[in-house]
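>>> What would the 3D arrangement of this be:
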Amino acid sequence: MSAVIFIPARYASTRYPGKPLVELAGADGTRKTLIQRSWEAAQQAGADAVYVLTDDDRIAEAARGFGADVLMTSDTARNGTERCAEGVAQLDRVPDTVVNLQGDAPLTPPWFVTALIEAMRDPAVQMATPVLRCDVQTLTNFVTDRQAGRVGGTTAVMRRDGTALYFSKEVLPFVGSLSAPPEVWHHVGVYAYRPAALADYMGWDEGPLERAEGLEQLRFLENGTPVTCVPVEAQGRVFWELNNPADVARIENVLKQEGIA
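Just a heads-up that it's a prediction; the model follows:
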């Protein structure tokens, strides 16, 4: 089964403009842009090809500078999923699976991506995404961010069969106490799609839930397409996305702890 990884990246982020070009210091002090660190993470997943997708010349130039293949997409793409659909249309050969590894997730372990690709071997799965059971540190970060009025990440609520009920930037379910918290699942910003599911997505309008939460995957749920949640294990690695300027220090601390240059 063929699989291609796309890394959508845009300059005009609402919460953090210019985020893909923010530099992060590694364990030895080496500074690399967020988009380069995300691309390096994608390279470890063993896909057939990895492409950076962007509509911004600054990001494209930076990506080509560190050796990435780049596909230019339109400035009308409203999110990474739409950008992936535009990317597929530029490929000479359509892959069986398209993986969207968001450009703000440089700490994504390669086994998260391979788990998604394995899940897509089931022909009934049209779209899949990883979920990670929150440890105390991550859950504390979530709750602290929300108390401070920041969006620190996304949580997933699932049915018994593993398909998603809902995704939210709120911490769901409600956490009344960190000393005895409920089971909370962190949604990891990686998606795998069938090319046909991407084509369907482009034919749907943005719905009220997607608009309110700013979460592109809700368009699938609002239009009746199941989203399969694939539980993954951190295996001792801290996972965190760069959503706010405060996350730079958090990610740099993990890079240092993991010895990632």
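>>> rest of the way, CA atoms for contacts and neighbours
OK.
>>> As a check, name the ranges of all strands in this structure.
3-9, 23-25, 31-33, 49-54, 69-72, 97-101, 127-133, 155-158, 164-168, 185-187, 190-193, 228-232 (DSSP state E).
>>> Can you add mean neighbour count and distance to residue 88 and give those back as TSV?
Shown next, in TSV, are these (neighbours: other CA atoms under 10 Å; distance: least, CA to CA, whole Å):
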stretch	mean neighbour count	distance to residue 88
strand 3-9	26	9
strand 23-25	19	29
strand 31-33	17	25
strand 49-54	23	10
strand 69-72	19	10
strand 97-101	26	8
strand 127-133	23	15
strand 155-158	21	27
strand 164-168	19	25
strand 185-187	24	24
strand 190-193	26	11
strand 228-232	21	21
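>>> and for comparison, fold this next one:
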Amino acid sequence: MGTIEDMAKRRSKTKGPRKPAGWLPQRVTPQRLRDGWVGPSKTTIRLVRPAEADAVVDLLRLAGEEPEPTVATSIRAEQIATVLGRALDQTPRVLVEDLKTAVRNGGGSLLELSVGLGLLLVSVDDDGAVIGALLAHPPVGFLTQLEERGVPTGRTLAAYLAVAKVKALAVTPSARGKGIGAALLRRCGQVYWQCGYHLLFGQFDPAKDGGLADFYSKQGFTVAPKDGGIDMEVIFGLPVTLHTEGKEQAFYRWRHNT
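Here you go, the predicted structure:
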């Protein structure tokens, strides 16, 4: 397990290639994550609640993302962001201990950990209806592929605590254009930055919505060119690049370096 600890120490000293500014440096507490923040147009941005599982799954489908059945189950069981919550309450160091425990236990423990490292934020209106949702978590599939291609296991495991993917971002048609998607992204970044993550990224299909590149650029993300990718050598200490599949483009943002 020394490899994981060494990687965690190295990540804490990593200087990413960009220094984004203005991403809400105020400290987040687990209670604040549950209660939420005031959002645009009299909305509230907060962690999803069990009773909202069906509404969130339906909304995520608007983003062209068919959620895994485990998403609704994890929402109802209040398993999402449990590990992140401990890091917010204590220190990002607890994530290393949770990772070590998951590796020791084997079986499905690593997948369970990824759920606890996931984040599902919602935007609710003043009637309590879910009108926006963002799902993010470690890029398990990508990390598994890297290990199959020969990247050392310790490095891929450590990346569970360094890289998060925005899997889906959706806002109901009637609520679009009010800054709700931007607010969800900002709060997502705020939580992961405080938990010690270095990179937040996602993918989109420009053929489905030609305005998404401009949208993500305005939120401080770099949009990779078509057929481009994300250089992750700063994370893995090896020449690793994430390439998108098909017609999708990547957008990414590095944590502010202090």
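>>> Superposed, what's their TM-score?
For these two chains in superposition, a TM-score of 0.34 is obtained (TM-score structural alignment, normalised by the length of the second structure); 145 aligned residues with a CA RMSD of 5.9 Å.
>>> any chance of the strands of the first structure in TSV, plus distance to residue 252 of the first structure?
Formatted as TSV, those follow (distance: least, CA to CA, whole Å):
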stretch	distance to residue 252 of the first structure
strand 3-9	20
strand 23-25	6
strand 31-33	10
strand 49-54	22
strand 69-72	26
strand 97-101	20
strand 127-133	21
strand 155-158	23
strand 164-168	26
strand 185-187	20
strand 190-193	21
strand 228-232	23
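>>> Out of the ones you listed, flag the one nearest residue 250 of the first structure.
Proximity to residue 250 of the first structure (CA to CA) singles out strand 23-25 among the strands of the first structure, at 10.3 Å.
>>> now for the strands of the first structure, which one comes closest to residue 211 of the first structure?
When these are compared by CA to CA, strand 164-168 sits nearest residue 211 of the first structure, at 11.7 Å.
>>> which secondary structure elements does the closest one contact?
strand 155-158, helix 218-222 (3 or more CA pairs under 8 Å, 6 or more residues apart in numbering; DSSP states H and E).
>>> Any chance of CSV for the ones you listed, columns distance to residue 140 of the first structure?
Formatted as CSV, these follow (distance: least, CA to CA, whole Å):
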stretch, distance to residue 140 of the first structure
strand 155-158, 13
helix 218-222, 25
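>>> Quick one: closest of those to residue 230 of the first structure.
Nearest to residue 230 of the first structure, of all these, is strand 155-158, at 10.4 Å by CA to CA.
>>> between the helices and strands packed on strand 164-168 of the first structure, which one is nearest to residue 256 of the first structure?
strand 155-158 (26.3 Å).
>>> how close does residue 247 of the first structure get to residue 198 of the first structure?
30 Å (CA to CA, to the nearest Å).
>>> and what of residue 36 of the first structure?
Distance of residue 36 of the first structure to residue 198 of the first structure, computed by CA to CA: 26 Å.
>>> Compare the two (neighbour count), which wins?
residue 36 (25 against 22; other CA atoms under 10 Å).
>>> From what I see, that one and residue 64 are in contact.
No - at 9.9 Å, residue 36 of the first structure and residue 64 do not qualify as touching, with contact defined as CA atoms under 8 Å.
>>> surely residue 34 of the second structure meets residue 46?
Yes - with contact defined as CA under 8 Å, residue 34 of the second structure and residue 46 form a contacting pair (5.8 Å).
>>> which one of these two has more residues nearby?
Neighbours were counted for residue 34 of the second structure and for residue 46 using other CA under 10 Å; residue 46 has more, 23 against 15.
>>> What helices and strands are in contact with the host helix or strand of that one?
Per DSSP states H and E: residue 46 of the second structure is located in strand 44-47. On a contact count with 3+ CA pairs under 8 Å, 6+ apart, strand 44-47 of the second structure meets helix 30-35, strand 37-38, strand 119-124, helix 180-194.
>>> neighbouring contacts of the shortest one?
Around strand 37-38 of the second structure, the neighbours that count as contacts under CA atoms under 8 Å, 6 or more residues apart in numbering are 44-46.
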